[in-house]
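Asks: mind looking at a prediction? Sequence and model below.
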Amino acid sequence: MCTGKCAKFIGKLLFPLGICAITANLLLYFPNGRILEVEQITDFVWFFQGIVGAGLLVFLPAFMMLSAGGDGCCANRCGMLLTVILSALGTIGGVYCMVMSAMGLVHGPLCDTGNGEYIYPFRNNTEENNYLFHHETWSTCKEPENVVLWNVVLFSILIGIGAIEAILCLIQVINGIIGVICGTCLRKRKISVSRPR
């Protein structure tokens, strides 16, 4: 597969992943489908890891990848060089999404434990007592209903999407470097064979 086609393929994969990341991040603002006050939403949602990190920062290289396989030797190499730079940015965005989502997952959600006050009931847990491994503690959060499951699923999705995007962008960095050095496609050369008379 030539480097231009590979870039286009990766670019096409990144678009649905970015849309899924933005959607997952937006859903975190509405725990269990409810609209809450700003101060009642988990703090790790406000880092916009799905919207900016796995979304916008990945769309930039994806757009460039789709146009990198065009005609013209110079345009192809310049385009591939831009995909290398933008893919490095996309890798950073994917890693940022992974790290912030993992922190949100580990620290747990903001919720009402039954006294009307929103707190982080799982923040000071040790590794042995982490709420992720003790499902029976999830009932500590009374409001919003199912907020723990909501956060666990959506943050896990963001971690997975961020990891896939980071890997794809790293592959494009390598593919782009090859494209800059060798061009976007190996053209078949016609070899004329002369027959003896």
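Replies: Ah, there it is.
Asks: going forward, measure contacts and count neighbours with C-alpha atoms only.
Replies: Noted.
Asks: please, where are all the helices along this structure?
Replies: In the chain, the segments counted as helices under DSSP state H are 3-27, 57-67, 73-107, 147-182.
Asks: these two touch, right, Asn32 and Trp150?
Replies: Yes: the pair Asn32 / Trp150 is scored as a contact, 6.3 Å apart, by C-alpha atoms under 8 Å.
Asks: which one of the helices of the chain lies closest to Cys141?
Replies: Cys141 lies closest, by C-alpha to C-alpha, to one member of the helices of the chain: helix 147-182, at 7.3 Å.
Asks: take the one below as the second:
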Amino acid sequence: MCSGSCAKCLGITLIPLAILCLLCNIMLFFPGGYVADNNEHISDEVWYMGGIIGSGALMIFPALVFLGLKNNDCCGCCGNESCGKRFAMFTSIIFAAIGVLGAGYSIVVSCVAINRGPLCQQLDNTWGYPLVGGEYVTNHTSWDLCVAPERVVPWHVTLFCMILVMSLVQVALCAFQAINGLIGTICGDCCGCCGSDDSA
């Protein structure tokens, strides 16, 4: 497969992942699926917006660049047959690095959020983080320490885990494109569109 075609496939995969991460983060602003009665009752990590900024907005740029690589003019650099394509592939490495940084930020935020647990109303009617440590993920009886909002613990864990998994996939795809871009920079695009144009 040509390096440009491979990049296009990666871009097509990254866009829905970015949208899903963005939606998951937006849903976290509604603890347990309810509208929060006070913004201070929303977990701090939700406000860090890892899914919106990191795996969402910052991932759209690499995805769009990867999508456009297939259609780049491979003869557009000083008359050199593959210079334009090589430069485009080199640029994709930079955007892949941006994607890794964005998804990496989202991974860190998600891990901290899962480890800390959700902000909720505790048994003494105060608001806090009674599930700090991460053991609560498998110990469902500890979920009773959160009185309200209803179902806030599974809501918190599920959405942050989804963001975490999708961000890990994004890192893998961007890392793959960095390697693909390096190969494209060194070897050019195997499709050889310049040669086909000359023969026409």
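Replies: Yep, that arrived. Predicted, not measured: the structure shown is a model, and the values here were computed from it.
Asks: superposing both, give me the TM-score.
Replies: Scored against TM-score structural alignment, normalised by the length of structure 1, the superposed chains reach a TM-score of 0.89; 186 aligned residues with a C-alpha RMSD of 1.7 Å.
Asks: closest one to Gly50 of structure 1 among the helices of structure 1?
Replies: helix 3-27 (4.7 Å).
Asks: for that closest one, give me the average deviation versus structure 2.
Replies: Compared with structure 2 after the fit, helix 3-27 of structure 1 shows a mean deviation of 0.3 Å (mean C-alpha distance after the TM-score superposition for structure 1).
Asks: Ser156 of structure 1 -> structure 2?
Replies: Using TM-score structural alignment, the partner of Ser156 of structure 1 in structure 2 is Cys161.
Asks: distance of Gly54 of structure 2 from Ile107 of structure 2?
Replies: Per C-alpha to C-alpha, to the nearest Å, Gly54 of structure 2 is found 9 Å from Ile107 of structure 2.
Asks: rewinding a little: count the residues that sit near the match of Ser156 of structure 1.
Replies: The burial count assigned to Cys161 of structure 2 is 18, neighbours taken as other C-alpha atoms under 10 Å.
Asks: ditto for the one 4 residues further on
Replies: The tally of other residues near Val165 of structure 2 (other C-alpha under 10 Å) stands at 15.
Asks: OK, contacts around the match of Ser156 of structure 1?
Replies: Residues in contact with Cys161 of structure 2 (C-alpha atoms under 8 Å, 6 or more residues apart in numbering) are 110, 114.
Asks: hang on, the earlier thing: wait, which of the helices of structure 1 is closest to Pro121 of structure 1?
Replies: When the helices of structure 1 are compared by C-alpha to C-alpha, helix 73-107 sits nearest Pro121 of structure 1, at 9.1 Å.
Asks: which other helices and strands contact that closest one?
Replies: Judged by 3 or more C-alpha pairs under 8 Å, 6 or more residues apart in numbering; DSSP states H and E, helix 73-107 of structure 1 is in contact with helix 57-67, helix 147-182.
Asks: turn those helices into TSV, including distance to Gly18 of structure 1.
Replies: Shown next, in TSV, are those (distance: least, C-alpha to C-alpha, whole Å):
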stretch	distance to Gly18 of structure 1
helix 57-67	7
helix 147-182	8
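Asks: nearest to Asp112 of structure 1, of those?
Replies: helix 147-182 (9.9 Å).
Asks: just the angle between that closest one and helix 73-107, please?
Replies: 160 degrees (axes from the mean of the first three to the mean of the last three C-alpha atoms, to 10 degrees).
Asks: which one of the helices and strands packed on helix 73-107 of structure 1 lies closest to Pro109 of structure 1?
Replies: With C-alpha to C-alpha, the closest approach to Pro109 of structure 1 among those belongs to helix 147-182: 6.2 Å.
Asks: any idea of the angle that closest one forms with helix 57-67?
Replies: Going by the same axes, to 10 degrees, helix 147-182 of structure 1 is angled at 40 degrees with respect to helix 57-67.
Asks: tell me which residue lies nearest the centroid of structure 2.
Replies: Of all residues in structure 2, the one closest to the mean position by C-alpha atoms, centre = their mean is Ser55, 2.6 Å from it.
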